[in-house]
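Undergrad: Show me the folded form of this:
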Amino acid sequence: MLRILDYPGRRPEAPVTALGLDGMVGLLDDPLPVEGTGPAYAARLDVGPEPILAYCAASAIAVHLAHRSVRPNPLVLFDPMPTTDDDIAHAYADAVAQVPGDGEEPLPFGELPSEPVKFLDAVGADLTRRVDAALRAQGLSGEVTAGPAAHFVRQHLSYLSYLLAARGALPDGPVGPMLQVLSREHPDHRGWLPPGQLTTLRIDSDRAGLTAHEEARVGTASFLATVTRRQYT
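TA: Predicted structure coming up:
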């Protein structure tokens, strides 16, 4: 079995499942965790010693998961990179832009992400107020707006939680063997990844088509086959 960490519905690029390998099972399904740190987020996901395949920022969560496993998880990371405060600020601004006309200024971003729980609480309250006001402005009552408001807020908090969990330094301890599969122009973030056995495969592909590229599929399958042979010899 292969565990897939790939945030659903948030990017136009080909998903990890485009590799077409057997035994791929998703790890991120609704309801998604609402946790503001990598360790707390990983603790909400159920995984054994099987390989984890992760895309971009989800690579950080994959590393946190691997550190929780009794046996080392092999990791295959596609264009791995951490999220930044700018990524989180843009995601919050995106949510606010979807409920305009409230008249209130967005929360001052400042140092809020340094306190993830307070940040998520503050953003949740802010978005709840905004979407409720937007729906009431259309003549809808509180009873009617409660469900849609809660769904809207939950979706955006889930994404912000994911970004927060993928932000910052990773655990120091080594994990299992790692393969990073990089598109043509993606920077090599090996200095951010944990110490350990790391193989890099550079694919002549743009980022959008990386996980659908035949060389990525073949390279990933070869890496996983090699790891499996080592486990049983």
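Undergrad: from here on, contacts and neighbour counts on C-alpha atoms
TA: Will do.
Undergrad: ranges for the strands of this protein?
TA: 2-5, 24-26, 52-55, 75-78, 178-182, 198-202 (DSSP state E).
Undergrad: export those strands to TSV and tack on distance to Leu163 and mean neighbour count?
TA: Formatted as TSV, these follow (distance: least, CA to CA, whole Å; neighbours: other CA atoms under 10 Å):
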stretch	distance to Leu163	mean neighbour count
strand 2-5	13	22
strand 24-26	18	16
strand 52-55	13	26
strand 75-78	16	26
strand 178-182	20	25
strand 198-202	24	15
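Undergrad: Please give the structure of this sequence too, so both can be compared:
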Amino acid sequence: MTEPVLLVLDYPGRRPEARVSDLRLEEAGYDVRYLMQPPLPRGASVADYTAEALATAGPDNDAAHAVLAYCGASALGQEVALRIGCPRLLIFNGELCTPQVVGTEYRALLESVTGEPVALPDWWDTDLLAEHSGDFLQRCESHLREHVRRSLAEQAGGELDDQDLQDAEEALAPLLDGFLDWLAYLAASHRTDYPDFDAEVISFLSQDQPAVEPWPGARATETVRIATTRDDLLADPTTRRLVLSALDGSGPDDAPAPAPARPDPFDGGSR
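TA: Here you go, the predicted structure:
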């Protein structure tokens, strides 16, 4: 018997919060496919980003039983569910990736390089962030690289020669790539219009997490509040029990009929 396929969007970076993998859904007989695996997508829009993620996930994704997404990846999960016509979308502490969120995260990256608060660059604006192009990431890469060089020179008392600088930049290249992976994820999560989704979204929330109700584009949103912390939401036995109930159709509610699949964006441009 073929195991039901679950598609998961959960950013793999370091964090204190438990992960979707902590639900141990494989032990319940599901074929769990984690779409966000290195090398991570760098698509310039939510459609391009999720297309890249799906391309690495293996066969038979169109027959997925459900899509699960954590936090800011909820918009990506919605796009995946629309693309493949999946009727079940489960999100965990789902959040909208606003321009303010992206700006805050970018400043945090800059401060991790410089060791002090840094203002957003003059070219930063919401129109550039909203564009479905690679210009935003290209500017971020140049800006981050400039700050890395400046920080290295300051740490060396301004005495780095070209070879020293090149060696230092090569050593820091994986760090810069990680920064750009994170920014690409944030930009893609922001670059969505939350299109109508003819299915119910089941939103699992920790005890203090603000609810997004209704979830944008969803036909209906069912909120399931778990009496646990944000860090422990995905490791809590109650969460696991209720997720399994939702997946087998016995609750929180039976899943609706399958939604129509979204056309491939590469056939006629992407959002």
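Undergrad: Once they're superposed, tell me the TM-score.
TA: Laid over one another, the chains give 0.84 as their TM-score (TM-score structural alignment, normalised by the length of structure 1), with 229 aligned residues with a CA RMSD of 2.8 Å.
Undergrad: Report the central residue of structure 1.
TA: Residue closest to the average C-alpha location in structure 1 (CA atoms, centre = their mean): Ala58, at 3.5 Å.
Undergrad: Could you count how many residues lie near Val212 of structure 2?
TA: Counted with other CA atoms under 10 Å, the neighbours of Val212 of structure 2 add up to 15.
Undergrad: neighbours around the aligned residue in structure 2 for Asp79 of structure 1, how many?
TA: Here Asp79 of structure 1 is matched to Asn93 in structure 2, going by TM-score structural alignment. Neighbour count for Asn93 of structure 2, taken as other CA under 10 Å: 24.
Undergrad: Kindly report the same for the one 10 residues further on.
TA: When neighbours are counted by other CA under 10 Å, Gly103 of structure 2 registers 19.
Undergrad: Leu128 of structure 2 versus that one, what's the distance?
TA: 12 Å (CA to CA, to the nearest Å).
Undergrad: Map Phe136 of structure 2 onto structure 1.
TA: By TM-score structural alignment, Phe136 of structure 2 lines up with Phe119.
Undergrad: nope, Asp22 of structure 2 is what I meant
TA: In structure 1, Asp22 of structure 2 lands on Ala18 (TM-score structural alignment).
Undergrad: and the closest residue to its match other than its chain neighbours, what is it in contact with?
TA: For Ala18 of structure 1, ignoring the flanking residues on the chain, the nearest one in space by CA to CA, 6 or more residues apart in numbering is Ala212 at 5.0 Å. By CA atoms under 8 Å, 6 or more residues apart in numbering, the residues touching Ala212 of structure 1 are 14-16, 18-19.
Undergrad: Just tell me what Ala212 of structure 1 corresponds to in structure 2.
TA: In structure 2, Ala212 of structure 1 lands on Ala235 (TM-score structural alignment).
Undergrad: which residues sit against the biggest helix by length in structure 1?
TA: For structure 1, the longest helix by residue count, based on DSSP state H, is helix 142-165. The contact list for helix 142-165 of structure 1 (CA under 8 Å, 6+ apart) reads 32-41, 57-58, 60-61, 83, 87-88, 91-92, 95, 113, 116, 120, 123-124, 127-128, 131-132, 135-136.
Undergrad: Give the buried residues for that helix.
TA: 145, 149, 152-154, 156-165 (16 or more other CA atoms under 10 Å).
Undergrad: what lines up against Ile203 of structure 1 once you look at structure 2?
TA: Per TM-score structural alignment, Ile203 of structure 1 is aligned with Ile226.
Undergrad: What about that match, how many residues nearby?
TA: 20.
Undergrad: need the helices for structure 1, in chain order.
TA: Going by DSSP H, structure 1 shows helices at 38-43, 58-68, 85-97, 116-136, 142-165, 214-231.
Undergrad: Tell me which of those is the most buried.
TA: Neighbour counts (mean count of other CA atoms under 10 Å) averaged over each of the helices of structure 1 peak at helix 58-68, with a mean of 25.
Undergrad: Output the residue interval of structure 2 matched by that helix.
TA: The aligned range for helix 58-68 of structure 1 is 73-83, by TM-score structural alignment.
Undergrad: Just give the closest residue to the residue mapped onto Val25 of structure 1 from structure 2, not the sequence neighbours.
TA: Val25 of structure 1 maps onto Arg33 in structure 2, with residues paired by TM-score structural alignment. Closest residue to Arg33 of structure 2 apart from its sequence neighbours, by CA to CA, 6+ apart: Leu7 at 5.0 Å.
Undergrad: And that neighbour? What does it align with in structure 1?
TA: That one, Leu7 of structure 2, aligns with Arg3 by TM-score structural alignment.
Undergrad: Tell me which residues touch that match, please.
TA: 24-27, 47, 50-53.
Undergrad: try Ala64 of structure 2
TA: With CA under 8 Å, 6+ apart, Ala64 of structure 2 has these contacts: 4-7, 84, 86.
Undergrad: Distance check, the residue lying farthest from the centre of structure 1 against Thr17 of structure 1.
TA: When each C-alpha in structure 1 is compared with the mean C-alpha position (CA atoms, centre = their mean), Gly139 comes out farthest, at 36.9 Å. Gly139 of structure 1 is 43 Å from Thr17 of structure 1, where distance means CA to CA.
Undergrad: what do you get for Val131 of structure 1?
TA: With CA to CA as the criterion, Val131 of structure 1 and Thr17 of structure 1 are 34 Å apart.
Undergrad: Next: Asp121 of structure 1.
TA: Counting by CA to CA, the gap from Asp121 of structure 1 to Thr17 of structure 1 is 33 Å.
Undergrad: And Glu214 of structure 1, by the same measure?
TA: 13 Å.
Undergrad: same question, Leu77 of structure 1
TA: 13 Å.
Undergrad: and if you look at Pro74 of structure 1?
TA: Between Pro74 of structure 1 and Thr17 of structure 1 the computed distance is 17 Å (CA to CA).
Undergrad: So if I had to pick from these two, which one is more boxed in?
TA: Pro74 (25 against 17).
Undergrad: and the equivalent of Pro194 of structure 1 over in structure 2, what does it touch?
TA: By TM-score structural alignment, Pro194 of structure 1 lines up with Gly217 in structure 2. With contacts defined as CA under 8 Å, 6+ apart, the neighbours of Gly217 of structure 2 are 194-197.
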